[in-house]
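>>> sequence-free structure coming up:
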């Protein structure tokens, strides 16, 4: 058993996984697809894996849903989405071939229809492709990929990502029947060099556009219009993890009306890592997304995760200082912690450090560090592992405190090689860490000055049923 394989985060049954694709809920059942190489724990010959769940926590792996059609010239089935239209379910994806059908200049958008009520068999209609680059006319778009489809009052809409004039763009299309599409315009153009996996959430007359620019996932918000996102009211980073922890997000609206966000967590082991992988990649915890009046988004883990909580330990009104640290006495590599920290007086120079996966000899530890004077929160991996070659870069974010707030609220999820931090409801940090020592499992708190911990509760997390 690989000690670094997460126990309650979604992982493939074996071999490679990257982007989540086409999640939806139908008749109370959640379905998830994902980029998958069924033959090796490395990127290549991309298929779509498939799983289902009743609660977004426990998952049943299903047969592969989508494979490249070699007889049609396909080499890969890149990312895309699912569309539920009454009792009908369709998949849309980017079809990649060889030669002129390469990913840079020759991508096509294809659709897939279900063959069975249980969604275990699918077929590609003969009218594929449903979109080709010729739709763009004189507009030159490269790295064109990752369709995302939803319904508006005037018909079906599709977003794709790509590059135009060396900048990342999200492009928008329209259809009456999900089969015949027309190009409308560039919906949004950024300053980054590429847009991957664009997707959108609608909140009344507002829209939130997410995109992955080969860097931390970004979002922009503003009034919805098919004419494009002209007025940006808010923007931000979804997760500072980037390629190191969180990428290629996608989202869907479930039957309860919740906007659910999913993202991929890459492996970050060095080439000389001593453990041979038979799996690669995992998904971050599903998040519920809401839009705030400020134009920023709020993100919280789905409440269904509480079903995995086991025994807990609680601390209340603990003063941490340079002379007085807190050793929780807990040894765990799979837990959730909820921490409320009283905000120190203005201009206080305290730096609170929460260490997890810490070894008794102090050689290994992963630190969440809050610098109240600087107004920053850092996920520090510089001492996470004695192995060489693993990624150890810090993740830093502004510490966002709403006016009048007197405390900082943290949710911290640790799962073998995953550290997922929620600070308030706007900051998320996801990292992969690989302690080398068998006893790197302690939870400690220390501070450079007096900091009041109003409450700290730590739950041991049971393994999810992912089979």
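Received, thanks. Please read all numbers here as calculations on a predicted model, not as lab measurements.

>>> alpha carbons only for contacts and neighbour counts from here, please
Will do.

>>> contacting residues for the residue most central in space within the chain?
Using C-alpha atoms, centre = their mean, the residue of the chain that lies closest to the mean C-alpha position is residue 263, 1.8 Å off. In this structure, residue 263 makes contact with 19-20, 246-250, 283-286, judged by C-alpha atoms under 8 Å, 6 or more residues apart in numbering.

>>> now render those as CSV, adding secondary structure and distance to residue 81.
Listed next are these as CSV, based on DSSP: H, G, I helix; E, B strand; the rest coil; distance: C-alpha to C-alpha, whole Å:
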residue, secondary structure, distance to residue 81
19, strand, 11
20, strand, 9
246, coil, 19
247, strand, 16
248, strand, 12
249, strand, 12
250, strand, 9
283, strand, 16
284, coil, 18
285, coil, 19
286, coil, 17
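
>>> for residue 129, which non-adjacent residue is spatially closest?
Among residues not flanking residue 129 along the chain, residue 110 sits closest, at 4.8 Å (C-alpha to C-alpha, 6 or more residues apart in numbering).

>>> can you tell me the element that neighbour falls in?
According to DSSP states H and E, residue 110 maps onto strand 108-114.

>>> just the strands from the stretch 251-400 of the chain, written as ranges.
Listed in chain order, the strands of the stretch 251-400 of the chain (DSSP state E, counting those that start in this stretch) span 259-265, 279-280, 282-283, 287-291, 297-301, 309-320, 326-331, 334-342, 351-358, 366-371, 376-380, 395-398.

>>> for comparison:
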């Protein structure tokens, strides 16, 4: 409670604040809050559910009067909240029912009687459905994806901690339910039977007094020694006696619930970072990644080696309670590869095998963090081997490789290798025989925080990818998971013979969609030193005096890239092109996933581009081939309209405030 007061003796205005030192508002239940001030005695009291939680007699307040304000009275919001990126913070996410203001001070007995009068002696229940965030408010949002994983509302950051348990896939994500900005992060939770059609669930783990009061950051998950899922969390604390980032565990409250909606955080942290920099630089200690293999539990914790760049600590255990620090997983030469940054986040290590399972290696991912300007946070990887005795990763080549060429959109990767029920039924037990799937965030930052503010949401999942090792052991094959086929709607166009790009343009000239999949094989022939061919998506046929809109998937003499320079006529969107994949050849296999503002392109199964596009006009929804200084033939092509992952019938994107681009 904050009081703005006037002292008549000194003729001074001042404010004073009081808070409840005992209670925090509980999640998913009603709380009855009372506050009183008596200027005659200086008595101040706060009550929680009818019981006094704080009271004092402050003689300095005797005779002081409340200052009349021209500002509106706000309940549940600060009059002068912290503003960051144009967004007012410090706002609770919840429901507000009865509000009563009295022109008198209440005694403790009267505050208790008020509570009892509302509850009739029985505290009211609140079902989660009454307070769940409502995704229907985004119906018709022109940029919000329709078949990608995403929270029901507001903010998400990286997805993490996936696991498969009793026929259900679970994945968590960094979440702020209060607004489209980063603050007091907790774990959102979604579950699915196919990794495509997701059910929104309660936030699983939240900032908790003692263990993680400052936030619950990215972590990992595995099936523990009790046969039940365990969550390993980054516990954000404000303790000064150890690192502000430590590792704790959470467990399902009701293992019979197929959705595992309620979780309980252990009462103390399990791994604390030493203060002597022996296990990474202090306060660079987060994002635990955990798995079980042949009697041993392994945990990676992202960190940095003091003065030597990013890495990850490796810990092992046989019971998930007693952990032994083993080693730094891998040290990349920071001076030789400065793009690897001063610190690492989201370090994960996964087995990948050839499709025939004759060869298995490991893939190490990281997201470097920088202390100098000039770098973009991206997802990097190495292919190599993991020595389980020394707990060291040995790369085939020390040079880090970009996993995605979208330029900082695909980040915060996480994944798992798991045995399906069918695998187990067939007798498979080896961890490395499992299915390797990776998740990531698809950043929406290119539209800016203003877009977040007005749309009320920020970011979403990239499509889950299944990873394989190429037959030669040098490349990672990435494929959208096969379950995506459940989203297939009408086939809009199918070509099974070679045609010129002009002929195909005639065939597809009337196809309009902002949510589709394209599979195609193209051939290029050019005798020119410089050439460009490709496919425009979110293409507008109109070229006006202010320009046009199109996003060009481009194959050139320099390689493959996504040209976004004309992707929108909005002036606030970052339209920087993607990186260039330096593969120059005569034919390409291409997969394209378009989902409103989401664009994912896969080239020959070994490179991907994840990017965002934000067309301003409603008629920027055509598809069109182009060619400059080269011949372009389409050997095969299939365009499929995609259904929604949350509703088969998608509400059309709303462009009523801008309409179509006109000549």
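Ah, there it is. Here the structure is a predicted model, which means the values were calculated and not measured.

>>> circling back to that earlier point, the residue nearest to the centre of the first structure maps to what in the second structure?
Aligning on TM-score structural alignment places residue 263 of the first structure opposite residue 440 in the second structure.

>>> and residue 9 of the first structure, by the same measure?
Aligned counterpart of residue 9 of the first structure in the second structure: residue 148 (TM-score structural alignment).

>>> quick check: which element contains its match?
Using DSSP H and E, residue 148 of the second structure sits in no helix or strand.

>>> and the gap between it and residue 442 of the second structure?
10 Å (C-alpha to C-alpha, to the nearest Å).

>>> ok, residue 641 of the second structure next?
Going from residue 641 of the second structure to residue 442 of the second structure by C-alpha to C-alpha gives 21 Å.

>>> tell me which of these two has more neighbours.
Each of residue 641 of the second structure and residue 442 has its neighbours counted (other C-alpha atoms under 10 Å); residue 442 has more, 30 against 20.

>>> report the separation between that one and residue 521 of the second structure.
Residue 442 of the second structure sits 26 Å away from residue 521 of the second structure, going by C-alpha to C-alpha.

>>> residue contacts, residue 635 of the second structure?
By C-alpha under 8 Å, 6+ apart, the contact set of residue 635 of the second structure is 495-499, 520-523.

>>> may I ask which of those has the most neighbours?
If you count neighbours using other C-alpha under 10 Å, the busiest of these is residue 522, which has 20 neighbours.

>>> contacts only, for the alignment partner in the first structure of it.
Matched by TM-score structural alignment, residue 522 of the second structure corresponds to residue 341 in the first structure. The contact partners of residue 341 of the first structure, by C-alpha under 8 Å, 6+ apart, come to 407-409, 451-455.

>>> recalculate using a threshold of 7 Å.
Applying C-alpha atoms under 7 Å, 6 or more residues apart in numbering to residue 341 of the first structure gives the contacts 407-409, 452-454.

>>> one step back: the residue nearest to residue 129 of the first structure touches residue 91, doesn't it?
No - counting by C-alpha atoms under 7 Å, residue 110 of the first structure stays clear of residue 91, with 8.3 Å between them.

>>> what residues are shared contacts of those two?
Counting by C-alpha under 7 Å, 6+ apart, no residue touches both residue 110 of the first structure and residue 91.

>>> picking up where we left off before, so the match of residue 522 of the second structure versus residue 317 of the first structure, what's the distance?
From residue 341 of the first structure to residue 317 of the first structure the distance is 9 Å (C-alpha to C-alpha).

>>> okay, and the common contacts of these two?
Counting by C-alpha under 7 Å, 6+ apart, the shared contacts of residue 341 of the first structure and residue 317 are 452-454.
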